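Engineer: what's the 3D shape of this:
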Amino acid sequence: MNKQPQSKIFNRILSELREYRFSILISVVCALFTVYLTLLIPILTGRAVDCIVAKENVDFDKLIYILQLMVVTVVATFFTQWIMNRVNNRITYSVTKNLRDRAFAKLQHAKLSDIDSHPHGDFVSRIVSDADTFADGLLMGFTQVFTGVLTIIGTIYFMITISLKIALIVIIATPVSLLIAKFISEKTYKFFGTQAKLRGQETSYIEEIIVNKNIVRNMDYEDDALENFGSMNNDLADASMKATFYSSIVNPSTRLVNNLIYAAVGVFGAVMVTTGGITVGGLASFLSYASTYAKPFNEISGVITEFQNALACASRLFEVIDADVELDEGVDKLIEPRGSIEFKNVCFSYDKSKKLIENLNIKVEPGQKVAIVGPTGAGKSTIINLLMRFYDIDLGQILIDGRDIREIPLDDLRSNFGMVLQETWLKNASIKENLKMANPEASDEEIIEAAKASHAHSFIKKMPYGYDTVINAGEGTLSLGQLQLLCITRVMLNIPPMLILDEATSSIDTRTEQRIQSAFNKMMNGRTTFVVAHRLSTIKGADLILFIKDGAIVEQGNHSQLLQKNGFYAKLYRSDFEIN
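Structural biologist: Below is the predicted model:
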């Protein structure tokens, strides 16, 4: 995920607004009317003052007419501003919703290498928090910057019509405010970008500690976790304070300059009144315009600060949207696959500077049960990731029924594998809905039959509403073993031609594991199956056992053959047997 320059981010935002051209046009028209009507009030006020001051007899009819006109103008301004704000809100939150949808959609197809290289909480921060911050900055840009620019142009016009000499004082001093705002905005963008990045890291750390809370407490790691969080929080506070400091001095700085301009206008205007160069009402109108002219600069300077923050957050959001997707060039689907799988001279590494798997060769016949064992970090799960194309190999080929898996559409490739992993995932829905994810057309009888086969039926019946019980995996209402049994049931409900069991019974006690092993054997019968497990008791019946060490196959054969070799597998088997 590459960062983009600020100018490119701004242009990208403009391109995102193109489809809202009609709504923006309505907003522009409303803004024009709002500004014009707002700027009529000082003129009408000045004329009302002249009706009273400049004449011996007050023209009450004219005064009442002016006051009525002012009331109509104020009411009309209210309605045009209300319409403008409503349209701006719709544009802003439609754009934000669209970006958030696209960012989440991209995560579904992004390369796992990109996802795994970032803390998962960072993606949460980008799609949720950064999107909200971007929306706030964009909304302020619509509602204040555009109307502010129109107000500045309008007030300059009206000030020139009243007195060109006094107007020049205001116009000549304007660049000072602009230079101050520009200088500070460059600083704020840098610190707001750092703030957003640190906020994402902190979110990730909080998520990590909460998810692993039991291990944290078991390892007596609370104090260390608190110390690490405190360090991260200090860095975030430091970046936030710097960003806030620079953003907080924009408004006072520009306001100081504008107040000095306002004072100069008042003094010079008063002198002109005494010489007859301007009426009292004209001076009153001009002072009102001078104040109105200064107000947008004060607001815009504050908005620029918020917009800098929005740009920094938009940059992080666009990084997700622009992330590389999985390469899917396959066109021909698998038709009734037999399950022949072959790895030919496969090389792969997560880090290009260090090879993990080199010249791996595996040949699996249809219907064979292949067990993959080896020490942690040897590359067991990596082989599964490559087979499913969660990662693409660097060199070599992986073939299914003689066809390179890169020629098979990704969705078709993966739909031909049933997976039961160590990590369980169930959505917040009823048990029945979760199980029917594998087969939406499954009947209640088929669901119950699959649950009985996986030994999940007994505990499901004890749930408050049976199969209609709504579960939330994050609430801890089900044990890890029960969650894993439901995942196994889900696969059993729609058994595809090939199976992958990656630590599938790791969270199930030995007694339950023995009970469902017969169900597994029935499910695996006639289907090519890859089993990754630490418990060697679960893989003794495999047709082929591969012992992986440092990304290479150092031993292969069936259980009896490998025990006779008295090598790595035999040593691992004996240690596992002794422990159990």
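Engineer: hey, let's count contacts and neighbours off CA atoms from now on
Structural biologist: Noted.
Engineer: the helix or strand hosting residue 247 packs against which elements?
Structural biologist: Assigned by DSSP states H and E, residue 247 belongs to helix 222-274. On a contact count with 3 or more Cα pairs under 8 Å, 6 or more residues apart in numbering; DSSP states H and E, helix 222-274 meets helix 164-211, helix 280-321.
Engineer: the shortest one vs helix 164-211, what angle?
Structural biologist: Taking axes from the mean of the first three to the mean of the last three Cα atoms, to 10 degrees, one finds helix 280-321 and helix 164-211 inclined to each other by 30 degrees.
Engineer: same for helix 280-321, what does it pack against?
Structural biologist: By 3+ Cα pairs under 8 Å, 6+ apart, helix 280-321 packs against helix 6-16, helix 21-53, helix 60-109, helix 131-140, helix 146-162, helix 164-211, helix 222-274.
Engineer: contacts for the following helix or strand past it?
Structural biologist: Downstream of helix 280-321, the first helix or strand assigned by DSSP H and E is strand 341-348. By Cα atoms under 8 Å, 6 or more residues apart in numbering, the residues outside strand 341-348 that reach it are 355-366, 392-402.
Engineer: now do 6 Å
Structural biologist: Residues outside strand 341-348 that contact it (Cα atoms under 6 Å, 6 or more residues apart in numbering): 356-364, 393-400.
Engineer: repeat that for stretch 12-32.
Structural biologist: Residues contacting stretch 12-32 (Cα under 6 Å, 6+ apart): 80, 84, 147.
Engineer: one more time with 8 Å
Structural biologist: Contacting residues not belonging to stretch 12-32 are listed as 80, 81, 83, 84, 85, 87, 88, 91, 95, 146, 147, 150 [Cα under 8 Å, 6+ apart].
Engineer: can you flag the buried ones in those?
Structural biologist: The neighbour count (16 or more other Cα atoms under 10 Å) marks 80, 81, 83, 84, 85, 87, 88, 91, 95, 146, 147, 150 as buried among the contacts of stretch 12-32.
Engineer: tell me how far the nearest residue to the third one once chain neighbours are set aside lies from residue 426.
Structural biologist: Here the nearest residue to residue 83 in space, its sequence neighbours aside, is residue 30; by Cα to Cα, 6 or more residues apart in numbering that works out to 7.0 Å. Summarising the geometry, the distance separating residue 30 from residue 426, computed by Cα to Cα, to the nearest Å, is 49 Å.
Engineer: quick one: which of those two has more around it?
Structural biologist: residue 30 (22 against 19; other Cα atoms under 10 Å).
Engineer: the structure of the following sequence is requested for comparison with the preceding one:
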Amino acid sequence: MSQMGPPRPGASMPAEKAKDFKGTFRRLVSYLKPRRKKLAAVFIVAILSTVFAIVGPKIMGMAITELFEGAYGQLQGVPGGGIDFGVIGQILAVLAGLYVFSSLFSYIQQYMMSTVAQDTVYDMRQDVNKKLEKLPLEYFDGRPNGETLSRMTNDIDTIGSTLQQSLTQFITSIVTLVGILVMMLTISPLLTLIAVVSLPLSLFVIGPILKRSQKYFSSQQKNLGRLNGHVEEMYTGHQVVKAFGHEAKSNEQFDAVNAELYDAGRKAQFISGIIMPMMSLIGNLSYVLISIVGGVLVIQRAISIGDIQAFITYSKQFTQPITQTANIANIIQSTVAAAERVFELLDEQEEVEAVTTSVLARAKGAVAFEDVDFGYGDNLLIEGLNIDVEPGQTVAIVGPTGAGKTTLINLLMRFYELKGGRITIDALDSREMSRHELRHNFGMVLQDTWLFNGTIRDNISYGKTGASEEEIVAAAQAAHADHFIRTLPDGYDTVLNQEVSNISQGQKQLVTIARAILADPPMMILDEATSSVDTRTEILIQQAMNRLMAGRTSFVIAHRLSTIKHADLILVMDQGQVIEQGTHEQLLDKDGFYADLYRSQFSAKVAI
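Structural biologist: A predicted model of the protein is given here:
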């Protein structure tokens, strides 16, 4: 199949840095706005859960103080001294109740947040899916499929994981930090000052680390997409890779991309991993100093032993939310890098759908190219092209590889936009009608068959929504596909596997022809539909196509010139131009490019 298009980017494209962290973050937050009420409820529940947990050490300190003073009074022989286990039991009962309520609210928080997270990524996947439907063909021609799949799966999954796990942890960490600070102030402002000193010191230490880690997380996501793209291409084309002995080269490319991913991931994880030990060191130093000063205050009877125990617990917990916040900040770096890639996809230029001024219900089939100019980029490959096709004519398009045959079809279907001139259907400019309306008037049978994982019935009925069983069977019979379908174990209910490898190439082509027959379009496009099948199957397919083309305007791309002898018009293309046109006999009489091409194929067959 001839195809003229822009070069496909290779696997060695350098990773790009994040362009707009703040803008991407704000845009990501905008996806949460429709769920403001749920997020507010999550925030309230998180506060309640955290407050109940924070009060726990203070209550425990009261029990320890009661136990200590009772034991001390008993040892000193103080009248009425001794341990009041009733009071201690009441305190412990209150403590148990606090922790039960804290766990209950924590459960509610996680449940609500998981709903918010999944709803958000659901909307994001919906937006990406709708976007993919609106992107022009040139977008997919210019990018590996795995790159697009990675953005829709890995990157969105990263966002979902962050929303579900890290966002609630971030809320809890902030509430815990504030709550612990309040509780410590009520116990001892002096000890609180010692504990708080560690906060600016921690921020001073982790600030440069967070800033540096951003570019590595962005590079990690980029290289992951490239690796997925390479694996997807090598897997789908593994037979070709093996046939040409390119396993070693494929492995080298994989190793190169994998090495870059390893390097970026190692640096990102190493830099983010530094945070924990550094935070632990600062927290432990603060803990030691608090223990020394607190011991002195207890000896001086300036603070109770229960309160100092509670304060030490708080001081250990005080660094935990800071550490969690620092870790979450790293996760957010990775998440924003993933979100940026998703938003880049969402911001891609869509197919421009102009206001339709022409209505084409069912075309008669008159097609005209009028001074058509087209090129990929600034260089014109087709210039001043003029073609006139009458309704019901069969037009064959021939020429060497790269002549522009498939490009002509892409322009006819408006997969690409013209640089100049116009294409008319029944004298109506194709750009003045909707793409859906235009393409609804065409049926396509391509060299590369496309069938999906489903029953044969589903694949045929893809050509017409709501098709009856009788219509499906009639289309299969017209395509000479009914016989082989009925010989399959489940007939029309036979499920094609993911790779559609449980039927032959010729059978696939017959199914696609049946699909086109069922659609019953007024115009047909056939792109070298018999190039990869045996002679007997080719005859069947040719018979099916002749029946399909009867009474319709048909465009046939052909390499085997013997199959288009009876075409009403043959267009001979070379380097984007129609250099000859006429019937088979007329072109042979001209003894030009077509005649040379035809004789070369005939000579090749004789030589064989």
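Engineer: map residue 561 of structure 1 across to structure 2 for me.
Structural biologist: Aligned by TM-score structural alignment, residue 561 of structure 1 pairs with residue 586 of structure 2.
Engineer: mean distance, the helix or strand containing that match to its aligned residues in structure 1?
Structural biologist: Element membership for residue 586 of structure 2, per DSSP H and E: helix 584-590. Comparison of helix 584-590 of structure 2 with structure 1 after fitting gives an average deviation of 1.6 Å (mean Cα distance after the TM-score superposition for structure 1).
Engineer: repeat for stretch 248-266 of structure 2
Structural biologist: Looks like 1.5 Å for stretch 248-266 of structure 2 (mean Cα distance after the TM-score superposition for structure 1).
Engineer: please point out which parts of that stretch sit buried.
Structural biologist: For stretch 248-266 of structure 2, by 16+ other Cα under 10 Å, it's 250, 253, 254, 257, 258, 260, 261, 262, 263, 264, 265, 266.
Engineer: check contacts around the counterpart of the fourth one in structure 1.
Structural biologist: In structure 1, the position corresponding to residue 257 of structure 2 is occupied by residue 232, as judged by TM-score structural alignment. By Cα under 8 Å, 6+ apart, the contact set of residue 232 of structure 1 is 198, 202.
Engineer: who's in contact with the most centrally placed residue in structure 1?
Structural biologist: Centroid-nearest residue in structure 1, with Cα atoms, centre = their mean: residue 127, separated by 2.1 Å. Taking Cα under 8 Å, 6+ apart as the criterion, residue 127 of structure 1 is in contact with 100, 103, 104, 317.
Engineer: widest-spaced pair of these?
Structural biologist: 104 and 317 (10.1 Å; Cα to Cα).
Engineer: between those two, which is the more surrounded one?
Structural biologist: Between residue 104 of structure 1 and residue 317, counting by other Cα under 10 Å, residue 317 is the more crowded of the two (24 against 17).
Engineer: doesn't residue 132 make contact with the more buried one?
Structural biologist: No. Applying Cα atoms under 8 Å as the test, residue 317 of structure 1 and residue 132 come out as separate, 10.7 Å apart.
Engineer: map residue 562 of structure 2 across to structure 1 for me.
Structural biologist: In structure 1, residue 562 of structure 2 lands on residue 537 (TM-score structural alignment).
Engineer: its match - how many residues pack around it?
Structural biologist: Neighbours around residue 537 of structure 1, by other Cα under 10 Å: 15.
Engineer: got it, and residue 456 of structure 2?
Structural biologist: So residue 456 of structure 2, with other Cα under 10 Å, has 22 neighbours.
Engineer: then residue 183 of structure 2?
Structural biologist: Neighbour tally, residue 183 of structure 2, other Cα under 10 Å: 18.
Engineer: how about it, what's its match in structure 1?
Structural biologist: So residue 183 of structure 2 corresponds to residue 158, using TM-score structural alignment.
Engineer: leaving out sequence neighbours, find the closest residue to that match.
Structural biologist: residue 289 (7.7 Å).
Engineer: wait, that neighbour touches residue 157, no?
Structural biologist: No. Between residue 289 of structure 1 and residue 157 there is no contact under Cα under 8 Å: 10.0 Å.
Engineer: between these two, who's got more neighbours?
Structural biologist: Taking other Cα under 10 Å, residue 289 of structure 1 and residue 157 do not tie; residue 289 has more neighbours (25 against 13).
Engineer: quick one: contacts for the more buried one?
Structural biologist: When contacts are counted by Cα under 8 Å, 6+ apart, residue 289 of structure 1 touches 39, 42, 155, 158, 159.
Engineer: structure 2: matching residues for stretch 419-430 of structure 1?
Structural biologist: Mapped onto structure 2 using TM-score structural alignment, stretch 419-430 of structure 1 covers residues 444-455.
Engineer: which parts of that stretch are buried?
Structural biologist: Applying 16+ other Cα under 10 Å to stretch 444-455 of structure 2 flags 444, 445, 446, 447, 449, 451, 455 as buried.
Engineer: can I get the residues you listed in JSON lines including secondary structure and distance to residue 275 of structure 2?
Structural biologist: Below are the buried residues of stretch 444-455 of structure 2 laid out as JSON lines (DSSP: H, G, I helix; E, B strand; the rest coil; distance: Cα to Cα, whole Å):
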{"residue": "444", "secondary structure": "strand", "distance to residue 275 of structure 2": "58"}
{"residue": "445", "secondary structure": "strand", "distance to residue 275 of structure 2": "59"}
{"residue": "446", "secondary structure": "coil", "distance to residue 275 of structure 2": "56"}
{"residue": "447", "secondary structure": "coil", "distance to residue 275 of structure 2": "56"}
{"residue": "449", "secondary structure": "coil", "distance to residue 275 of structure 2": "53"}
{"residue": "451", "secondary structure": "coil", "distance to residue 275 of structure 2": "51"}
{"residue": "455", "secondary structure": "strand", "distance to residue 275 of structure 2": "54"}
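Engineer: max pairwise distance over those: which two?
Structural biologist: 447 and 455 (21.3 Å).
Engineer: still on that earlier bit, show me what the residue nearest to the centre of structure 1 lines up with in structure 2.
Structural biologist: Under TM-score structural alignment, residue 127 of structure 1 pairs with residue 152 in structure 2.
Engineer: my guess is that match is in a strand, correct?
Structural biologist: No. Checked against DSSP: H, G, I helix; E, B strand; the rest coil, residue 152 of structure 2 lies outside a strand; its state is helix.
Engineer: so who does residue 161 of structure 1 touch?
Structural biologist: By Cα under 8 Å, 6+ apart, the contact list for residue 161 of structure 1 is empty.
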